[in-house]
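Asker: need the 3D shape of this:
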Amino acid sequence: MITIMIISVVIIAVVIALSVFTVNKGYAFKHTIDPLENNPHLPKDDESKK
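Answerer: All right, here's what the predicted structure looks like:
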């Protein structure tokens, strides 16, 4: 019974450690955005720039 409890605690600790690791790695990721002049999703409106 004790061995099952120890194995369960080890598995829970590993899952929590991996969760903390992935969340920290996700927050550390540098997100970038495209400048407006290079955005392919915006319509080209050359006449309004003149």
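Asker: every contact and neighbour count from this point should use C-alpha atoms.
Answerer: Fine.
Asker: which outside residues touch stretch 22-36?
Answerer: For stretch 22-36, the external contacting residues (C-alpha atoms under 8 Å, 6 or more residues apart in numbering) are Leu42.
Asker: what's the first-to-last distance across it?
Answerer: Length of stretch 22-36, first residue to last, C-alpha to C-alpha, to the nearest Å: 32 Å.
Asker: please state the offset of it from the chain centre?
Answerer: How far stretch 22-36 lies from its chain's middle: 7 Å, per C-alpha atoms, centre = their mean, to the nearest Å.
Asker: and this one, so I can compare the two:
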Amino acid sequence: MYTILIICVIIVIVVLLLAVLTTSKAYQYKHTVDPLENNPYLQNQDINENEDKKSE
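Answerer: Sure thing, here's the model as predicted:
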């Protein structure tokens, strides 16, 4: 009975440690954003807006 309880507590501690380590590593990750002039989606959007204005 006590052996199962000890094994369960060890498993809980290991899972909790892994969750804390993963979360702290995720917060340390440095996100970057592409500059606007290199974004092909915005260029396509500008072209579409210009075409819409011409058709009016």
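Asker: tell me who's in contact with the alignment partner in the second structure of Glu37 of the first structure.
Answerer: Taking TM-score structural alignment, Glu37 of the first structure has Glu37 as its aligned residue in the second structure. Glu37 of the second structure makes contact with Gln43, according to C-alpha under 8 Å, 6+ apart.
Asker: in the second structure, which helix is the longest?
Answerer: Scanning the second structure for the helix with the most residues, using DSSP state H, yields helix 2-28.
Asker: quick one: that one to the first structure mean distance?
Answerer: In the superposition against the first structure, helix 2-28 of the second structure averages 0.4 Å from its aligned positions (mean C-alpha distance after the TM-score superposition for the first structure).
Asker: right, and the helix or strand after that helix?
Answerer: Past helix 2-28 of the second structure, further along toward the C-terminus, the next helix or strand under DSSP states H and E is helix 40-55.
Asker: just the buried residues of that next one, please?
Answerer: Going by neighbour count (16 or more other C-alpha atoms under 10 Å), nothing in helix 40-55 of the second structure comes out as buried.
Asker: what are the contacting residues of that helix?
Answerer: Outside helix 40-55 of the second structure, the residues that touch it by C-alpha under 8 Å, 6+ apart are 36-37.
Asker: figure out how far that helix is from the centre of its chain.
Answerer: 30 Å.
Asker: which bit of the second structure covers stretch 18-25 of the first structure?
Answerer: For stretch 18-25 of the first structure, the aligned range in the second structure is residues 18-25, judged by TM-score structural alignment.
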